[in-house]
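Colleague: need a 3D model of the sequence below.
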Amino acid sequence: MTQPDDTPSTAPSAAPASTPATPVAPAASRGAFDHVMEQFARDYLRDRRSSRRWSLFFRLGWLGLGLFAAWTVYSENRHNSAPTGPHTALVDLRGEIASGGEASAEVLLSGLKDAFEDVGAQAVVLRINSPGGSPVQAGIVYDELRRLKEKHHKKVYAVVEESAASGAYYIAVAADEIYVDKASIVGSIGVLMDGFGFEEVMKKVGVERRLLTAGSNKGMLDPFSPLDEKQRGYAQTMLDQIHRQFIDTVKEGRGKRLKETPETFSGLFWSGEEAIKMGLADGIGNLDYVAREVIKAEDIIDYTTKENVAERLAKRFGASLGEGAVRALRALPAVH
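Modeller: Just a heads-up that it's a prediction; the model follows:
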């Protein structure tokens, strides 16, 4: 008979309870992030280097253009100052007479002074094609032209092409003689001040004008306010004074040659042919005629001050350099 085995049987042990693990970022994710940051840093440094290189390139380029412009201007000045034989000196007055323009007093007088100072210049011709402009600029040229004539003992001849009107004629009467084409426009001895009035339009569209001033006449001739009769009278008095100055200048310049009529100083203008009859001009003739027949010096040298390409580049370079300096100063830390 088989006896039961008293050896205790070994029961399978229960699995220990598992403890929840702390989540850890995979190594692959950290590696990808580091790679992105590294790539970003490389791209940023590359862009910065490229920006600095282009900045340096443009600065060197502007420097080169500036040096080229300075060399060109210097070379032209040396050429213009070279001794010349007997000739007729020419200075052009073209376009509107205005400060800062090609027909400003500064530009015209620069050429006129060079022309008078050249010992080879037998006389100076002012060739005019202008509708006029600033009475101040015209007055400056007129006064200086008379001074240069007296100082250098040289005659000045005005040659009118298309027109010598208003301020341009103001300058022309400083010449010893005025020559015109029979179809030139001459005269317009008057003064104007123009503008617009919008007060009725503003009423129709329902716009209110709010103008604050310190001084009862500070808003004088404001185009959006009604015209005050007292202010109109003040402006008219000023225009009459300037007109009187213009008239006196014409009478001084033309002298006994002027055949004054009631219309002479009314602001009208005439053809060159009629201007000669009125004593506003002396004869028919162009630049070549005056140089050949009047001055007796056929060779013509142009002393007109012109802004060439090199000078424009020099101005732009100077402006760019100044702007860069301002930016650099603004970048400096403030001191408090």
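
Colleague: CA only for contacts and neighbour counts going forward, please
Modeller: Noted.

Colleague: would you map the strands across this protein?
Modeller: 87-94, 121-130, 156-165, 177-180, 185-187, 269-271, 283-284, 300-302 (DSSP state E).

Colleague: and the ones you listed: which comes nearest H243?
Modeller: strand 185-187 (13.2 Å; CA to CA).

Colleague: sorry, back to before: would you turn the strands of the chain into TSV with mean neighbour count?
Modeller: Listed next are these as TSV, based on neighbours: other CA atoms under 10 Å:
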stretch	mean neighbour count
strand 87-94	23
strand 121-130	24
strand 156-165	27
strand 177-180	25
strand 185-187	27
strand 269-271	20
strand 283-284	19
strand 300-302	17
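
Colleague: to compare against the first, here's the next sequence to fold:
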Amino acid sequence: MKRLFNRLLPKSWRSTVVIIPVIRLHGTIMPGGQFRQNLSLATTAGLIEKAFSYDAPVVAISINSPGGSPVQSRLIFKRIRDLATEKNKKVLVFVEDVAASGGYMIAVAGDEIFADPSSIVGSIGVVSASFGFPELMKKIGVERRVHTAGQNKAVLDPFKPEKKEDVERLKALQLEIHETFIDLVRERRGTKLKDDPDLFTGLFWTGMKGLELGLVDALGDMRTVLKTRFGPKTQLRLITAPRGFLSRFGLFGSNKGFSAPDIAAAAVSGAIDAAEERALWSRFGL
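Modeller: Okay, here's the model as predicted:
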């Protein structure tokens, strides 16, 4: 409506300022806990919908993520693409430090992907990591007791020796998820992708090499690209969610009360999430 009104005005009265909504999708991708804010459909849907409500020629997305949950990654990807189709808008994605694994899955929601020459992109694969503690349990004299209804209910229990058949079952699941990821990348990137045998092996590359492989479309930063494309008066409008400081920790803004055990359990969960998040970033030297 604003652009239509603008065209009806005399040229000398028309505004030359173009407002581009910007979404920042920064962080690991997993369902958010009470003490940490991660990327998930629940935490990003409102921002995405708000950005697409703007009367703007494109929506710009800044991505900085080492990945995480394949389900949440695909849900975010799908919400972006659904709204892009519904609103008939192009999506420009800009990679900062890293768009790897699930972060790259979200990046391919863009009609064009831009990266810094030193950005990390790719890692099109699936990984599961855990620890095993059976020998530790013996040393400290603790007996693990697990009772199940269903013979496969306790597969890959970290306190029991690993079984070959359990690992094979896990790898079969990983292969299915990996194929879904590959199909999505092929669908979105199409003939831009180079025929490289390492492309879907989980390897990752710099933005410079990613350009050669067809993982990104060009090298550049958001401000420069958008001002070059839409004019020097282009303004970037960061889309944010109104949130108070304490609500970031999940302690307020809810009808639910918190007891000391609740807070202690959430703190432990937050520490585990932080360790997992640190491990994801460290894979890429960050």
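
Colleague: returning to that earlier point: nearest to F246 of the first structure, out of the strands of the first structure?
Modeller: Nearest of the strands of the first structure (CA to CA): strand 185-187, 11.4 Å.

Colleague: mean per-residue distance, the closest one to the second structure?
Modeller: Aligned to the second structure and superposed, strand 185-187 of the first structure gives a mean residue distance of 0.7 Å (mean CA distance after the TM-score superposition for the first structure).

Colleague: which other residues reach stretch 146-163 of the first structure?
Modeller: The contact list for stretch 146-163 of the first structure, computed with CA atoms under 8 Å, 6 or more residues apart in numbering, reads 113, 116-117, 122-131, 172, 174-181, 183-186, 285-287, 290.

Colleague: same thing with stretch 46-59 of the second structure?
Modeller: In contact with stretch 46-59 of the second structure (CA under 8 Å, 6+ apart) are residues 1-3, 18-23, 79-80, 83-84, 87, 89-92, 239-241.

Colleague: ok, the residue nearest the centre of the second structure - contacts?
Modeller: Central residue of the second structure (CA atoms, centre = their mean): G103, 4.0 Å from the mean position. Going by CA under 8 Å, 6+ apart, G103 of the second structure touches 29, 63-68, 73.

Colleague: what's the match for it in the first structure?
Modeller: In the first structure, G103 of the second structure lines up with A168, judged by TM-score structural alignment.

Colleague: against N80 of the first structure, how distant is its match?
Modeller: 27 Å (CA to CA, to the nearest Å).

Colleague: what's the neighbour count on I48 of the second structure?
Modeller: 24 (other CA atoms under 10 Å).

Colleague: give the equivalent position in the first structure for it.
Modeller: Using TM-score structural alignment, I48 of the second structure sits opposite L112 in the first structure.

Colleague: for the stretch 1-150 of the second structure, just list every one of the helices.
Modeller: Counting by DSSP state H, counting those that start in this stretch, the stretch 1-150 of the second structure has helices at residues 2-8, 41-52, 70-87, 102-107, 134-139.

Colleague: could I get the ones you listed in a markdown table, plus columns for distance to F249 of the second structure?
Modeller: Shown next, in a markdown table, are the helices of the stretch 1-150 of the second structure (distance: least, CA to CA, whole Å):
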| stretch | distance to F249 of the second structure |
| --- | --- |
| helix 2-8 | 39 |
| helix 41-52 | 14 |
| helix 70-87 | 21 |
| helix 102-107 | 24 |
| helix 134-139 | 34 |
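
Colleague: of all those, which one is nearest I263 of the second structure?
Modeller: helix 41-52 (21.2 Å).

Colleague: that closest one vs the first structure, average offset?
Modeller: Averaged out, helix 41-52 of the second structure is 1.4 Å away (mean CA distance after the TM-score superposition for the first structure).

Colleague: residues in contact with P31 of the second structure?
Modeller: So P31 of the second structure contacts 38-40, 42, 69, 72 (CA under 8 Å, 6+ apart).

Colleague: need the buried ones from those selected in ChimeraX.
Modeller: In ChimeraX syntax, the buried subset of these is picked out as below (16 or more other CA atoms under 10 Å):
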select :38,39,40,69,72
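
Colleague: give me the stretch of the second structure that the top helix by length along the first structure matches.
Modeller: Secondary structure of the first structure per DSSP state H: the longest helix is helix 27-80. On the second structure, no counterpart of helix 27-80 of the first structure exists by TM-score structural alignment.

Colleague: I'd like to know which elements that helix is packed against.
Modeller: Packing partners of helix 27-80 of the first structure (3 or more CA pairs under 8 Å, 6 or more residues apart in numbering; DSSP states H and E): helix 309-331.

Colleague: what lies in contact with the helix it packs on?
Modeller: The set of residues external to helix 309-331 of the first structure that reach it, using CA under 8 Å, 6+ apart, is 62-63, 65-66, 68-70, 72-73.
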